[in-house]
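In: how does the following fold in three dimensions:
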Amino acid sequence: MTVDWSAFTPAASLAGGLLIGLAAAIFVIFNGRIAGISGIIGGLIKPRLGDLNWRIAFIAGLIIAPILYAFFFPLPQVQVEAETSTLIIAGLLVGVGTRFGSGCTSGHGVCGISRLSTRSVVATLTFMLAGFITVFLVRHL
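Out: Now for the predicted structure:
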């Protein structure tokens, strides 16, 4: 295994983590809701009364933010080393996993662990373990 030291960016990674944590904290303080992406998108399927606008605004912010960022800084190059069929299967498996796990990595990993939720700690450890096993199987076997 080799490490691409040019891609090692601890300061930028720390800043990104702090911004995600701050955004999640602000979101829960002002809305009383967890910033779990799968739950936010899932709520668009059958929205409750008064629930649609904030969900659309949240998703719009996720789309607009990198576009605004691109005006000031170059976007990183995206390199996907998988076939389209593999990506589709992986996406479906992640979707099924978020339903079984009652949330996604953002809901459990960022918001749940910060609330000291045992369920979120277990879910996040399960996500991570599944990811480690998948990478090992795909790359080494």
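In: could you use CA atoms for every contact and neighbour count after this?
Out: Noted.
In: gap between the two ends of stretch 47-56?
Out: This stretch, stretch 47-56, spans 11 Å end to end (CA to CA, to the nearest Å).
In: which residues are in contact with it?
Out: The contact list for stretch 47-56, computed with CA atoms under 8 Å, 6 or more residues apart in numbering, reads Ile40, Ile41, Gly43, Leu44.
In: ok, the third one to Val122 distance?
Out: Pointing back at Gly43 there. Gly43 is 24 Å from Val122, by CA to CA.
In: residue closest to the middle of this structure?
Out: Central residue of the chain (CA atoms, centre = their mean): Ser106, 4.7 Å from the mean position.
In: and the nearest residue to that one once chain neighbours are set aside, what does it touch?
Out: Distances taken as CA to CA, 6 or more residues apart in numbering place Gly36 nearest to Ser106, at 5.0 Å, with adjacent residues excluded. Residues near Gly36 by CA under 8 Å, 6+ apart: Gly103, Cys104, Thr105, Ser106, Gly107, His108, Cys111.
In: what number of residues lie near Ile56?
Out: 14 (other CA atoms under 10 Å).
In: helix or strand for it, which one?
Out: According to DSSP states H and E, Ile56 maps onto helix 52-72.
In: and this one, so I can compare the two:
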Amino acid sequence: MAAFNWPTALMGGIFIGISATVLLLGSGRIAGISGMVNGAMTFARQEMWRWSFIAGLLLGALVYEYGLATAPTPHSTFSPISMIVGGLLVGWGTRMGNGCTSGHGVCGLGRLSMRSLVAVLVFLGTGMLTVFVMRHGVVS
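Out: The predicted structure follows:
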């Protein structure tokens, strides 16, 4: 397993923040991925910019995986059915929470949104509780 490379992680975080800021200042739009995908599903002509954003995410992942990656990308051992069910649950949760971690954590906190602060605290608390339960064998 490759060692954590904090300068690369820091640069990635800076680029994400800059990108979200440029989108917000340039168009008044928020770079939350679940909202982006949801808006793209309308296929309205004025929403086609969302498809460009999503294509950029996918293209960036492909460029990284097949061009820039210096270490192998981890692959999941979960079954495809588990991943599909998990993805549907995440999608349902983002609709229930009116946004995803990127929307609330990166964009909402940057705008000092109280709703986003509550959402991020719930995300983090749920994640910590899940790790505790899984690591300490409360559920087997």
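In: from the contacts of Gly36 of the first structure, pick the one nearest Leu75 of the first structure.
Out: Of all these, Leu75 of the first structure sits closest to Ser106, with 22.3 Å by CA to CA.
In: looking at the second structure, name the residue matched to that closest one.
Out: Alignment note (TM-score structural alignment): Ser106 of the first structure maps to Ser102 of the second structure.
In: just the strands in the second structure please.
Out: Taking DSSP state E to define them, one finds no strands in the second structure.
In: show me where the second structure has helices.
Out: Along the second structure, the segments classed as helices by DSSP state H run 6-27, 33-40, 48-63, 80-96, 101, 109-110, 114-135.
In: the fourth one vs the first structure, average offset?
Out: This means helix 80-96 of the second structure. Using mean CA distance after the TM-score superposition for the first structure, helix 80-96 of the second structure ends up 1.9 Å from its aligned counterpart in the first structure, as a mean over the superposed pairs.
In: buried stuff in that helix?
Out: Buried positions in helix 80-96 of the second structure, judged by neighbour count with 16 or more other CA atoms under 10 Å: Gly91, Thr94.
In: contacts for the very next helix or strand once past that helix, please.
Out: Going down the chain from helix 80-96 of the second structure, the next helix or strand is helix 101, by DSSP H and E. For helix 101 of the second structure, contacts defined as CA under 8 Å, 6+ apart pick out Gly32, Val120, Phe123.
In: reformat those residues as JSON lines; add distance to Ile18 of the second structure.
Out: Below are the contacts of helix 101 of the second structure laid out as JSON lines (distance: CA to CA, whole Å):
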{"residue": "Gly32", "distance to Ile18 of the second structure": "14"}
{"residue": "Val120", "distance to Ile18 of the second structure": "20"}
{"residue": "Phe123", "distance to Ile18 of the second structure": "23"}
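In: of all those residues, which comes closest to Ser19 of the second structure?
Out: Closest approach between the contacts of helix 101 of the second structure and Ser19 of the second structure, by CA to CA: Gly32, at 11.4 Å.
In: quick one: map that closest one onto the first structure.
Out: Using TM-score structural alignment, Gly32 of the second structure pairs with Gly36 in the first structure.
In: same question, Gly56 of the second structure
Out: Per TM-score structural alignment, Gly56 of the second structure is aligned with Gly61.
In: now do the contacts for its match.
Out: Per CA under 8 Å, 6+ apart, neighbours of Gly61 of the first structure: none.
In: please report how far it lies from Trp54 of the first structure.
Out: Separation of Gly61 of the first structure from Trp54 of the first structure (CA to CA) stands at 10 Å.
In: same question for Ile20 of the first structure.
Out: Computed with CA to CA, the distance linking Ile20 of the first structure and Trp54 of the first structure is 18 Å.
In: and if you look at Leu19 of the first structure?
Out: Counting by CA to CA, the gap from Leu19 of the first structure to Trp54 of the first structure is 20 Å.
In: for the contacts of stretch 47-56 of the first structure, which one is nearest Val94 of the first structure?
Out: Out of the contacts of stretch 47-56 of the first structure, the member with the shortest distance to Val94 of the first structure (by CA to CA) is Ile41, at 14.0 Å.
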